[in-house]
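Asks: need a 3D model of the sequence below.
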Amino acid sequence: MINEKSEQIYKEAVEYIPGGVNSPVRAFKSVGLSPIFVDHAHGSKIYDVDGNEYIDYICSWGPLMLGHSPKELSEGIEEVIKKGTSYGVPTQIEVDMAKIIVEAYPAIDQVRMVNSGTEATMSALRVARGYTGRNKILKFEGCYHGHSDSLLVQSGSGTITYGVPTSPGVPDDVVKHTLVCKYNDLDAVREIFKEEGNEIAAVIVETISGNMGLVKGKQEFIELLREVCTEYGAVLIFDEVITGFRLSYNSSPAYFGVNPDMVCFGKIIGAGLPVGAYGGKKEIMSVVSPIGPVYQAGTLSGNPLAMYMGKKNLEILRDNPQIYTELERKAKKLEDGINTNLEKLDLDYTVTRAGSLVCLFFAKGPIENYDDAKKCDIEKFNKYFAQLLKRGILIGPSQYEAMFLSNAHTDEDIEKTIAANYEALKVAHNL
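Replies: This is a model prediction of the structure:
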């Protein structure tokens, strides 16, 4: 595999962009490699500037449910561009988009469009604080909710603790109201609500975490969050930036049978264009400006290009439920194939899956929280990643990322991936 052009671009990039990339994981730093630079993509494949072809399981970190540049989405976008790319005043398609989201997510009554998942979570927490008149929020270790100050937090030495910043530039005073618990720890949740419940404005959680690998929330954990939030008057926020419309068309409420008070979206509702949204019950959303006192605004929110792509994407997913059936089948085939390879190679590793999300942990299971995920053999994973890349398989360049399948992935793609997985594992472990 030749990567000369990628290397040349990367050398230039580091002169003008911090680390040569506009989002840290793209640097491939965690796997000890230089990044590939993409030339184009189609269907399930990405092609880099050196002409190498890869079966892509990043899928722009989730939104490309239909694969790269699907004809059914791209048709008509030129007409939208000709009309105008941004207005700063309302359009009909924003209303249409909001209606589709609310109809697909019956737990909420209204939705406000923003420009990213980070903006969605940040805004939702501000609204929850404004609605409840409280300051404290509860998050869970290993869940990532964007890079706003109050959410760049990890727990300290105890199971339940006030958070400490995980990044320079985040003042202690900003995160002093952020509480952190271990994911899937029911006793910790009960204890912290017993101690702090009357001061907690909101609980924000990834029902299925996609940022410490793929770790599924236990059914009883998600149900307990609903129970304690109702009891103490806190706002339960589901961060569905990754899972929204990917787990199923009706997202986490359909998967778990539990409704939140608010929800945050991203990725899929823009079909790959920059977008985010937060929504909630009408009484909560009524505190949002211009009808309420909680201020939030955005010049590009509801951008007509993003709304056009997102609306078509959701309509296709809504009207073709077989897409989810096929994604489930293919993901199960990939999961089973990897498990068979692990058995053949006598490797005691763990595969997790939720719908079309799959993850191979280089550690013995079960993997239920961030502490479990941290037990992975990162050195072996890095060797495995490099071997997959050589064989034309692109996964997230980190042990702590999930694989995303799209409707464009074929059975042949899955079979090639399973074969490459076997060889990559074999080489990485000198078997």
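
Asks: could you use CA atoms for every contact and neighbour count after this?
Replies: Noted.

Asks: for the stretch 1-150 of the chain, what spans make up the helices?
Replies: In the stretch 1-150 of the chain, the segments counted as helices under DSSP state H, counting those that start in this stretch are 4-16, 71-74, 77-83, 92-104, 117-132.

Asks: just these: most buried one?
Replies: Across these, averaging neighbours per residue (mean count of other Cα atoms under 10 Å) puts helix 117-132 on top, at a mean of 23.

Asks: to compare against the first, here's the next sequence to fold:
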Amino acid sequence: MSTETPGTKSNAQLFERAQRVIPGGVNSPVRAFRAVGGTPRFIARAHGPYIVDAEGRQYIDYIGSWGPMILGHGHPAVLEAVQKAAVDGFSFGAPTEREVELAEEILSLVPSMDQVRLVSSGTEAAMSALRLARGATGRSRFIKFEGCYHGHADALLVKAGSGLATFGYPTSAGVPAEVVQHTMVLEYNNVAQLEEAFHLHGDRLACVMIEPIAGNMNFVRASVPFMKRLRELCSQ
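Replies: The predicted model follows:
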């Protein structure tokens, strides 16, 4: 972290102002800094691999806007492409050739995929994947793992119950218990618990959702033996 010329407003002032008009002062709970303490950093600008907050402090950007900024901020090729696109228009609410080109490019990079549906958020992607799995299998139950984040859909806002016979319970007000009764939450990297869950419920499971690297759990990796066994059980 380094310091540039300070801005005219502090992060604390902006957060106080934001809380008057935005619930919680942020538009996504993960931005609230509650898990780490302190005040959210309000970003004023960015360049390359760096972001600068309202107080002029410069940080290395390890988040990259949760993925899209993988080339850094203000990359010349990206700026050129955006400027060209702006001439024709950004959004139409109708199909475009560009989205077909993007889908083709994604499939060329991930040969195991047959088709791709472009959506607006990770939550929407997870919801669609879960619905697809349920529709294809005719089953309702699914497994997720403690510490993994898949968005804020009701069925995914669940913590572990008291055992494998007890399904999870809601972690947020406004999520009915009956919505999460089909969600089983297991311990990450626990092969024995995974095997027992499949033994008890395997013929009623639509899918398993997992982060191979759990971002909300300090980037804990799923072990290779755990992932291999999970793949075997799902294939069976």
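
Asks: just give the TM-score of the two.
Replies: The pair, once superposed, lands on a TM-score of 0.91 when counted by TM-score structural alignment, normalised by the length of structure 2; 231 aligned residues with a Cα RMSD of 1.8 Å.

Asks: and the helices of the stretch 1-150 of structure 1 as JSON lines, adding distance to Gly337 of structure 1?
Replies: Below are the helices of the stretch 1-150 of structure 1 laid out as JSON lines (distance: least, Cα to Cα, whole Å):
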{"stretch": "helix 4-16", "distance to Gly337 of structure 1": "32"}
{"stretch": "helix 71-74", "distance to Gly337 of structure 1": "31"}
{"stretch": "helix 77-83", "distance to Gly337 of structure 1": "39"}
{"stretch": "helix 92-104", "distance to Gly337 of structure 1": "33"}
{"stretch": "helix 117-132", "distance to Gly337 of structure 1": "33"}
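
Asks: ok, which of the ones you listed comes nearest Ala277 of structure 1?
Replies: Checking the helices of the stretch 1-150 of structure 1 against Ala277 of structure 1 by Cα to Cα gives helix 117-132 as the closest, at 5.3 Å.

Asks: so what's the residue count around Glu195 of structure 1?
Replies: Glu195 of structure 1 has 9 neighbouring residues, counting by other Cα atoms under 10 Å.

Asks: which position in structure 2 pairs with it?
Replies: In structure 2, the residue paired with Glu195 of structure 1 is Leu200, using TM-score structural alignment.

Asks: likewise for Leu186 of structure 1?
Replies: Structural alignment (TM-score structural alignment) places Leu186 of structure 1 against Val191 in structure 2.

Asks: which residues touch that match?
Replies: Counting by Cα atoms under 8 Å, 6 or more residues apart in numbering, Val191 of structure 2 makes contact with Phe226, Arg229.

Asks: which bit of structure 1 covers stretch 70-83 of structure 2?
Replies: Under TM-score structural alignment, stretch 70-83 of structure 2 corresponds to residues 65-78 of structure 1.

Asks: out of the helices of the stretch 1-150 of structure 1, which gets nearest to Gly156 of structure 1?
Replies: Among those, helix 117-132 sits nearest to Gly156 of structure 1 (Cα to Cα), with 22.1 Å.

Asks: how close does that closest one sit to structure 2?
Replies: For helix 117-132 of structure 1, the mean deviation from structure 2 after alignment is 0.4 Å (mean Cα distance after the TM-score superposition for structure 1).

Asks: for Leu327 of structure 1, find the nearest of the helices of the stretch 1-150 of structure 1.
Replies: Nearest to Leu327 of structure 1 among the helices of the stretch 1-150 of structure 1 is helix 71-74 (18.1 Å), distances taken as Cα to Cα.
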